[in-house]
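Colleague: Would you be able to build a 3D model of this:
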Amino acid sequence: MTPTRRLIARLTSARWLSPLVFLAAWEAGSRLGLIPERTLAAPSKVVATLWGMAISGELAANLWVSFLRIALGLVIGVTIGVVLALVAGLSRQGEVAVDPLMQIKRTIPTLALTPLFIVWFGIGETPKVALIAFASIFPVYLNLYSGIRGVDLRLLEGARSFGLSRAELVFHVILPGALPSLLVGLRYSLSVAILVLVVAEQINASAGLGYLINNARDFMRTDIIVVCLMIYAGLGLTADALVRAVEGRALAWRPSIVTQ
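Modeller: All right, here's what the predicted structure looks like:
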């Protein structure tokens, strides 16, 4: 294969090629008037708006508010999920007491609870954080519970043969064996939490990305809406990358991690 053909093959197989083509078509459609600005702002307009909001500090201030909401909700939800998974996974009595309730919780759409949470907690910060926490419980619970119950019995038998106590068995065998499942659950919880954040910030927000979107909707500023959607996507990608980094370090003993 000639160098020219090799270069063309690399360009056509690049993963970033199709997004660039999409952006170019979007920009061209906007400049030709095929896509009205009130319907969807051009990429160049979105970038200019992003720069202006970043320079003015408006974006950073509202992003910080959204970050605090999702961080607090995740800490509460993940903590509850881990505790319930340990209770249900480490004892039959705990499984009987906890798992049926969690399965009922799984069948209830989180967003359907929004009106009820508003009645209970008002329209301040509490219902927003509560929705995020409620949504992030089950992914962690289910994956950690399955991971605990899926620990290899031969490992348990080998540990018992060395005289490990019940507590030592849990901390040195069961929990390390279930750690990969916990990290998978954490990644799911992060994704779900960001999705719920989008809706939660529509509840009478006075700051945050949802507040910016509401204001932009009223003034038909599609460029600001797209900027906020990009930030939401960036939050999700960043959170997933952080968990992957933790996974790479915590699970370095796994062959699948070592060979990557």
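Colleague: C-alpha only now, for contacts and for neighbours.
Modeller: Fine.
Colleague: measure Ser13 to Ser66 for me?
Modeller: 37 Å (CA to CA, to the nearest Å).
Colleague: Between the two, tell me which one has more neighbours.
Modeller: Ser66 (21 against 11; other CA atoms under 10 Å).
Colleague: What sits closest to the more buried one if chain neighbours are left out?
Modeller: Excluding the flanking residues, the one nearest Ser66 by CA to CA, 6 or more residues apart in numbering is Gly208, at 5.0 Å.
Colleague: Likewise for Leu90?
Modeller: Closest residue to Leu90 apart from its sequence neighbours, by CA to CA, 6+ apart: Ile148 at 7.4 Å.
Colleague: number of nearby residues for that neighbour?
Modeller: When neighbours are defined as other CA under 10 Å, Ile148 has 24 of them.
Colleague: And the helix or strand hosting it, what does it pack against?
Modeller: Secondary structure assignment for Ile148, by DSSP states H and E: helix 125-149. In terms of contact count using 3 or more CA pairs under 8 Å, 6 or more residues apart in numbering; DSSP states H and E, helix 125-149 is assigned the packing partners helix 58-90, helix 92-106, helix 114-121, helix 175-200.
Colleague: Could you export these to TSV, including columns for distance to Leu20?
Modeller: Below are the helices and strands packed on helix 125-149 laid out as TSV (distance: least, CA to CA, whole Å):
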stretch	distance to Leu20
helix 58-90	25
helix 92-106	39
helix 114-121	38
helix 175-200	25
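Colleague: Second chain to compare with the first, below:
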Amino acid sequence: MTTLLERPTAASAGPVVDKRVVRRRLGPGKRIPFSLAIGPLLLVGLWCLLSATGRLDPRTLSEPWVVVETARDLIENGRLQDALQTSAVRAFAGLGLGTAIGTLLALVSGLSRVGEAVIDGPIQVKRAIPTLALLPLLVLWLGITEEMKIVTIALAVMLPVYIHTHNGLRTIDGRYAELAETVDIGRPQFIRDIVLPGAMPGFLLGMRFAVTTALLSLVVVEQINATSGIGYMIHLASSYGQTEIIVVGLVVYALLGLAADGLVRTIERKALAWRRTLG
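Modeller: Presented below is the predicted three-dimensional model:
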């Protein structure tokens, strides 16, 4: 009879597996490395193939090498940098203003029954009205100015920030409030130590939607009697059938969106690192 202190022999232990040579398998929730780049690269490859074989009419969509050459020319003469700077200022100004307003309204509505009664109703009405439908009024009130463009972007951004931050406040476990009352924590400390960390996941989720919304609004406002920006460059190119410039502008919009979303995701990983340490 064997005892618990006896070690199993090689024959009884079965085959020995060297853990160093075991390949890492993709389990549930694991992504393929560089998975986000696979789809765009395949599309670019298909674009190159169709253009090289003549299946794609250059008047419909310019060849990739023509687009690259056009981008280089735009960079050399400074036109692309100027347009990018103008668009980036508009986008981030509207994003910052809309984020501040949406967060403030969410805090007032989420922390007070009176605030919710006053604020949440109008916000839901605004939710039912697309921001771009307000453009005629905004043009009438503010004129075709930079302020109008920034306010339009801010109104579009405010909505996802408010909704997700407000939802984050409402889903905070009520036991934390009971604990705060038990240990006699003051309201300022309760907001700082419990409410704001609890609402942070919702706020950051809203920011990811807000970034996309800001770019969508930017595309529209830059084509309304604008004289600068990426949208104006695209609008002008469409009048002359310059598809290569249009594609360059679309790529710049895409890079702006990816950069902004990547920044929010980086902040999310750092700000919510405490969630991975729980449990």
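Colleague: Superpose the two chains and report the TM-score.
Modeller: Aligned and superposed, the two chains score 0.90 in TM-score terms (TM-score structural alignment, normalised by the length of the first structure); 248 aligned residues with a CA RMSD of 2.0 Å.
Colleague: about what we covered before: which neighbouring elements make contact with the helix or strand that the helix holding Ile148 of the first structure is followed by?
Modeller: Later in the chain than helix 125-149 of the first structure, the nearest helix or strand by DSSP H and E is helix 153-161. Contacts defined by 3+ CA pairs under 8 Å, 6+ apart place helix 153-161 of the first structure against helix 166-169.
Colleague: against the second structure, where does the helix it packs on fall?
Modeller: Under TM-score structural alignment, helix 166-169 of the first structure corresponds to residues 187-190 of the second structure.
Colleague: Equivalent analysis for stretch 239-251 of the first structure, please.
Modeller: With TM-score structural alignment as the criterion, stretch 239-251 of the first structure aligns to 260-272.
Colleague: Let me know the distance separating the closest residue to Ala239 of the first structure other than its chain neighbours from Lys128 of the first structure.
Modeller: Once flanking residues are discounted, Ala239 of the first structure sits nearest to Leu190: 6.8 Å by CA to CA, 6+ apart. Per CA to CA, Leu190 of the first structure is found 15 Å from Lys128 of the first structure.
Colleague: same deal with Arg31 of the first structure?
Modeller: Separation of Arg31 of the first structure from Lys128 of the first structure (CA to CA): 39 Å.
Colleague: Settle it for me: which of the two has more neighbours?
Modeller: Under the criterion of other CA under 10 Å, the comparison of Arg31 of the first structure against Lys128 puts Lys128 first, with 28 against 14.
Colleague: Tell me the residue in the second structure aligned with the more buried one.
Modeller: Using TM-score structural alignment, Lys128 of the first structure lines up with Lys149 in the second structure.
Colleague: Also Val65 of the first structure?
Modeller: Under TM-score structural alignment, Val65 of the first structure pairs with Thr86 in the second structure.
Colleague: Wait, that match touches Thr227, no?
Modeller: No. Using CA atoms under 8 Å, Thr86 of the second structure makes no contact with Thr227, being 10.3 Å away.
Colleague: Stretch 199-209 of the first structure: end-to-end distance?
Modeller: For stretch 199-209 of the first structure, the first-to-last residue distance is 11 Å (CA to CA).
Colleague: Now do stretch 258-271 of the second structure: distance to the chain's middle.
Modeller: A distance of 8 Å separates the centroid of the chain from that of stretch 258-271 of the second structure, by CA atoms, centre = their mean, to the nearest Å.
Colleague: Go through it and flag the buried ones.
Modeller: Within stretch 258-271 of the second structure, the residues scored as buried using 16 or more other CA atoms under 10 Å are Ala260, Asp261, Val264, Arg265, Glu268.
Colleague: Report the two of the residues you listed separated the most.
Modeller: Spatially, the most separated pair among these is Ala260 and Glu268, at 12.4 Å (CA to CA).
Colleague: quick one: the spatially most central residue of the second structure from Ala154 of the second structure, how far?
Modeller: Geometric centre of the second structure, nearest residue: Arg208, 3.2 Å, by CA atoms, centre = their mean. Separation of Arg208 of the second structure from Ala154 of the second structure (CA to CA) stands at 14 Å.
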